[in-house]
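1. My questions concern the predicted model and sequence given below.
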Amino acid sequence: MGCLLCPHTLENSLHVFVDCPYAQEVWHRAGLQLPTGPGDNFIDWFLGAINSLTKEHIAKCLMLLWGIWKNRNSQLWEHKRQRWHASEVVLLTMGWYEEFKKVNAQPTKIRRQSVKWTRPQENWVKVNCDGAFQPATRKGGPAVVIRDANGDFQVGAARPLPLVTSPFRAELMVLKEGINLAVALQHEQVLFESDCSLLVQALHSEVSKSHEVHL
């Protein structure tokens, strides 16, 4: 069987994860310079790669490998017409990595501070987005509220979403819902507000500045 991510006529593990132009673009977007050899198979390549990487880079490497593999399987089993963009694989997998670090971090005392909603500038509207995620069912849901400069409610939206892969993915999808709703209402001056710091950081990263996130 040929490669599902490029026109190459033969597919093996080394090609899918290393030699495929799609995989190479993913590694490039992630900023990881990985060795290209020696090694005639994926195991040899991987063992050689981890010897030159830090513990943090090894964790990121494993997440990227999973992202590439998940995308490849989506093409095979779900018959998706449009594959994930390489930049989206990086955003999603680095989101998984940040979530992994949070889960495995030592518990610390958190000082909670109430946050008061603030009005947008005159003639602007504010879109507040929040995403929910249930790991057991892999279901999620977006909640979107649009208010004007006076703080008056304009419109809101909420609906269930099946097959959500992570909390970060849920936040991406709720942002898309907010954008679509603002476009439908023909708003041109829109401020988006989210409580997901990882999403905000991702959208301000170099990856998102130069490449579109596909949902």
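-> Perfect, thanks for sending it. Residues are numbered from 1 along each chain as shown.

2. CA only for contacts and neighbour counts going forward, please
-> Noted.

3. List the buried residues for stretch 191-211?
-> The neighbour-count check on stretch 191-211 (16 or more other CA atoms under 10 Å) flags 194, 198-199, 202-203, 207 as buried.

4. another structure for you, compare them:
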Amino acid sequence: MESLEHLFCTCNLSREIFGNPPFSFPQSHITWKDWLLERAVTLTPAMFDKLLVLLWSIWRNRNEVLWRDKGKSPHQIIIAAMAWYEEYLQANVAHQTSSAVNRQSGRKFWKPPFGTALKLNVDGGFLPTTNQGGLGGVVRDSQGHFIAGFAHSRMEHVSSSLHAE
């Protein structure tokens, strides 16, 4: 069974992606979780966002190899990850612009928490033919900035989207 430590730190693909600063994984005995926490503190928010997109891209590539026998080179993974990151930034700017217009029109949208509180939004889904589902969530601050997220797939014995949530 493959571990997260192997996937993100010791496999050849990850070593090539994270082989240079600012994402370099040290050769010491630090765990990948401690490395990630250190990166969260030492990198700028934009660089840490890029790191998270790269980690997600490595995970996604692993699944493509595992389930479809199709994988990308480290170079292709980096290019795709940065393209998704730029697309996200552009969509976020467009969303902020349209949100101001939609507030005036009375449409309902995500509302931020007050003060220093955080807000967790979750969504679940299921496949009625297999009784399997999944769940994902996003934590944001009062400015709408991404704080954390999670996803859990392959939940067994799920009878509805609400049940998955």
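-> The structure has been received and is ready for your questions. Quick caveat: nothing in here was measured; it's all calculated off a predicted structure.

5. quick revisit: need the buried residues of stretch 191-211 of the first structure in JSON lines (columns: secondary structure).
-> JSON lines is the format used below for those (DSSP: H, G, I helix; E, B strand; the rest coil):
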{"residue": "194", "secondary structure": "strand"}
{"residue": "198", "secondary structure": "helix"}
{"residue": "199", "secondary structure": "helix"}
{"residue": "202", "secondary structure": "helix"}
{"residue": "203", "secondary structure": "helix"}
{"residue": "207", "secondary structure": "helix"}
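
6. Output these in JSON lines, with distance to residue 54 of the first structure appended to each entry.
-> Formatted as JSON lines, those follow (distance: CA to CA, whole Å):
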{"residue": "194", "distance to residue 54 of the first structure": "32"}
{"residue": "198", "distance to residue 54 of the first structure": "23"}
{"residue": "199", "distance to residue 54 of the first structure": "25"}
{"residue": "202", "distance to residue 54 of the first structure": "22"}
{"residue": "203", "distance to residue 54 of the first structure": "26"}
{"residue": "207", "distance to residue 54 of the first structure": "22"}
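
7. any idea which of those is closest to residue 145 of the first structure?
-> Within these, the smallest distance to residue 145 of the first structure is 11.2 Å, found for residue 194 (CA to CA).

8. Looking at the buried residues of stretch 191-211 of the first structure, which is nearest residue 139 of the first structure?
-> For these, the closest approach to residue 139 of the first structure (CA to CA) belongs to residue 199, at 18.9 Å.

9. State the distance from that closest one to residue 99 of the first structure.
-> Distance of residue 199 of the first structure to residue 99 of the first structure, given as CA to CA, to the nearest Å: 12 Å.

10. Next up, the contacts around residue 16 of the second structure.
-> Contacts for residue 16 of the second structure (CA atoms under 8 Å, 6 or more residues apart in numbering) come out as residue 74.

11. surely residue 139 of the second structure meets residue 121?
-> Yes - if you go by CA atoms under 8 Å, residue 139 of the second structure and residue 121 touch, sitting 6.5 Å apart.

12. Looking at those two, which one has more neighbours?
-> Of the pair residue 139 of the second structure and residue 121, residue 139 is the one with more neighbours under other CA atoms under 10 Å, namely 16 against 11.

13. you'd agree that one is in a strand?
-> Yes - under three-state DSSP, residue 139 of the second structure falls within a strand.

14. Check which helix or strand the residue nearest the centre of the first structure maps to.
-> By CA atoms, centre = their mean, the mean C-alpha position of the first structure lies nearest to residue 92, the distance being 2.5 Å. Applying DSSP states H and E as the criterion places residue 92 of the first structure in helix 86-104.

15. So which residues of the first structure form helices?
-> With helices called from DSSP state H, the first structure shows them at 13-14, 21-30, 42-50, 55-77, 86-104, 167-184, 197-203, 206-210.

16. Is it possible to get CSV of those that adds distance to residue 125 of the first structure?
-> Formatted as CSV, the helices of the first structure follow (distance: least, CA to CA, whole Å):
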stretch, distance to residue 125 of the first structure
helix 13-14, 49
helix 21-30, 34
helix 42-50, 48
helix 55-77, 36
helix 86-104, 27
helix 167-184, 9
helix 197-203, 18
helix 206-210, 23
